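Asks: Fold the following and give me the result.
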Amino acid sequence: MKKIKIIQGDITKMKADAIVNAANNSLLGGGGVDGAIHAAAGPHLQEECMALHGCHTGEAEITQGYDLPAKHVIHTVGPVYSGAKRDVDLLKSCYRNSLNLAKKANLHSIIFPAISTGAFGFPAQRAAQIAYDTIAAWQAENKDYQLEITLCAYDDKMYQLYKKIAA
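Replies: Predicted coordinates:
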């Protein structure tokens, strides 16, 4: 199996073909990583996102990266955690749809934040396991496609969770 890289840092400073934005349904920016990505990318990102007219939970859209080091931003809308099984399915869909979009766009490196673990309240341990398992399953199904996949933790707690799961 291909290795999933794990790093800690500011995703807005990362160079890759794409970084993933844990967005809200409007795609127009918000708090956390969403607001940080919009601020770092500059006003043209907002303009392109407005033209997309939003995104459903679990789905993904791609834009240019503008002033970011990353060439593209893949916006995905994670579930607001309620404890329902549907939350797990939607979170898996965020990762799967983002990876499929990267492949469709012929991208070869992608960096994910910890989707839904901030204001959307998904338990970090569970979200980390879902992220890792979903990415590993996608890699197994797409063995012939070269895509460097990185999980970017925003703090040490998330970094340690990712490291433990990957061990």
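Asks: contacts and neighbour counts: CA atoms only from here.
Replies: Will do.
Asks: Tell me the gap between the top helix by length along the chain and the middle of its chain.
Replies: For the chain, the helix that runs over the most residues, judged by DSSP state H, is helix 85-104. Put simply, helix 85-104 sits 9 Å off its chain's centre (Cα atoms, centre = their mean, to the nearest Å).
Asks: repeat for stretch 12-29
Replies: Chain-centre distance of stretch 12-29: 7 Å, with Cα atoms, centre = their mean.
Asks: tell me which residues in that stretch are buried?
Replies: Under the neighbour-count criterion of 16 or more other Cα atoms under 10 Å, stretch 12-29 has 12, 14-25, 27-29 buried.
Asks: one more to put side by side:
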Amino acid sequence: MTGTTVIEAVRGDITTQEVDAVVNAANSSLLGGGGVDGAIHAAAGPALLEECRELRRTTLPGGLPVGEAVATGAGALRARFVIHTVGPNRHRGQTEPALLASCFTRSLAVARAVGARSVAFPAVSAGVYGWIGTEVAAVAVAAVRADTAAAPGLDLVRFVLFSEDLLHAFDAELADRLP
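Replies: Predicted structure coming up:
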């Protein structure tokens, strides 16, 4: 690579991605849930839950704050790491785009800290947390582009999306905004 990070969007299953780190759209408990969180925990197996329980017991007794990120091993996933981030919940009044952007930038910082060169993201906060897919796409792409331009070290950032609508939203942002 020449120092330029490839940023792409694909439709697929984040649990099957062959990247160094997958990002989990976690809840603050880190102990699993629905959607992407539940799928990652199910695919990773019990080792992931044990690491998350240890984090809660030691460094994060109150849970992971919204907009922050933390890494664990990936259990049975193809990736080496899971980076957990808690997206803002629009239904709880968490409507600030900067809080959503922080999920992406903090996750990238954690990825660099653990030595990851490739990262797969879901559409954090889209769906059950009430954020519209086009808004998530705009915030996510802008945050990732700004971060990777300012801080080298990643070869690939892939948005792995579960629906055609989300894929179209991310593709439009990637096409419309020049790096």
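Asks: returning to that earlier point: against which helices or strands is the longest helix of structure 1 packed?
Replies: strand 60-64, strand 72-77, helix 124-141 (3 or more Cα pairs under 8 Å, 6 or more residues apart in numbering; DSSP states H and E).
Asks: For residue 157 of structure 2, list the residues it contacts.
Replies: Contacts for residue 157 of structure 2 (Cα atoms under 8 Å, 6 or more residues apart in numbering) come out as 5-8, 118-121.
Asks: Going by distance to residue 81 of structure 2, which of the residues you listed wins?
Replies: residue 119 (9.3 Å; Cα to Cα).
Asks: Could you report the neighbour count for that closest one?
Replies: 28 (other Cα atoms under 10 Å).
Asks: same thing with residue 98 of structure 2?
Replies: Neighbour tally, residue 98 of structure 2, other Cα under 10 Å: 12.
Asks: dump the residue contacts of residue 89 of structure 2.
Replies: 95, 125, 129-131.
Asks: Residue 164 of structure 2 now?
Replies: Counting by Cα under 8 Å, 6+ apart, residue 164 of structure 2 has contacts residue 11.
Asks: One more: residue 144 of structure 2?
Replies: Going by Cα under 8 Å, 6+ apart, the list of residues near residue 144 of structure 2 reads 104-105.
Asks: Just tell me the aligned range of stretch 73-84 of structure 2 in structure 1.
Replies: Aligning stretch 73-84 of structure 2 against structure 1 (TM-score structural alignment) gives residues 64-75.
Asks: circling back: how close does the longest helix of structure 1 sit to structure 2?
Replies: Compared with structure 2 after fitting, helix 85-104 of structure 1 has a mean deviation of 1.3 Å; criterion: mean Cα distance after the TM-score superposition for structure 1.
Asks: Now do the buried residues in that helix.
Replies: 87-88, 90-99, 101-103.
Asks: and the next element down the chain from it?
Replies: Counting by DSSP states H and E, the element after helix 85-104 of structure 1 in chain order, helix or strand, is strand 109-112.
Asks: and that next one, what other elements does it pack with?
Replies: Against strand 109-112 of structure 1 (3+ Cα pairs under 8 Å, 6+ apart) you get strand 18-23, strand 148-153.
Asks: Over which residues of structure 2 does that strand lie when aligned?
Replies: Under TM-score structural alignment, the counterpart of strand 109-112 of structure 1 in structure 2 spans residues 118-121.
Asks: what about that stretch, how far off from structure 1?
Replies: Mean for stretch 118-121 of structure 2 is 0.3 Å (mean Cα distance after the TM-score superposition for structure 1).
Asks: what's that stretch in contact with?
Replies: So stretch 118-121 of structure 2 is contacted by 14, 17, 19-24, 108, 111, 154-160 (Cα under 8 Å, 6+ apart).
Asks: Any idea how far apart the tips of the match of stretch 73-84 of structure 2 sit?
Replies: End-to-end distance for stretch 64-75 of structure 1: 11 Å, by Cα to Cα, to the nearest Å.
Asks: related to what we said a few turns ago, of the contacts of residue 157 of structure 2, buried ones?
Replies: For the contacts of residue 157 of structure 2, buried by 16+ other Cα under 10 Å: 5, 7, 118-121.
Asks: Tabulate those residues (CSV), appending distance to residue 40 of structure 2.
Replies: Supplementary listing: those in CSV, determined by distance: Cα to Cα, whole Å:
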residue, distance to residue 40 of structure 2
5, 25
7, 22
118, 17
119, 14
120, 12
121, 12
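Asks: ok, and the closest non-adjacent residue to the residue most central in space within structure 2?
Replies: Nearest to the geometric centre of structure 2 sits residue 23, at 3.4 Å (Cα atoms, centre = their mean). Setting aside the residues directly before and after it, residue 23 of structure 2 is nearest to residue 83 in space (Cα to Cα, 6 or more residues apart in numbering), at 4.6 Å.
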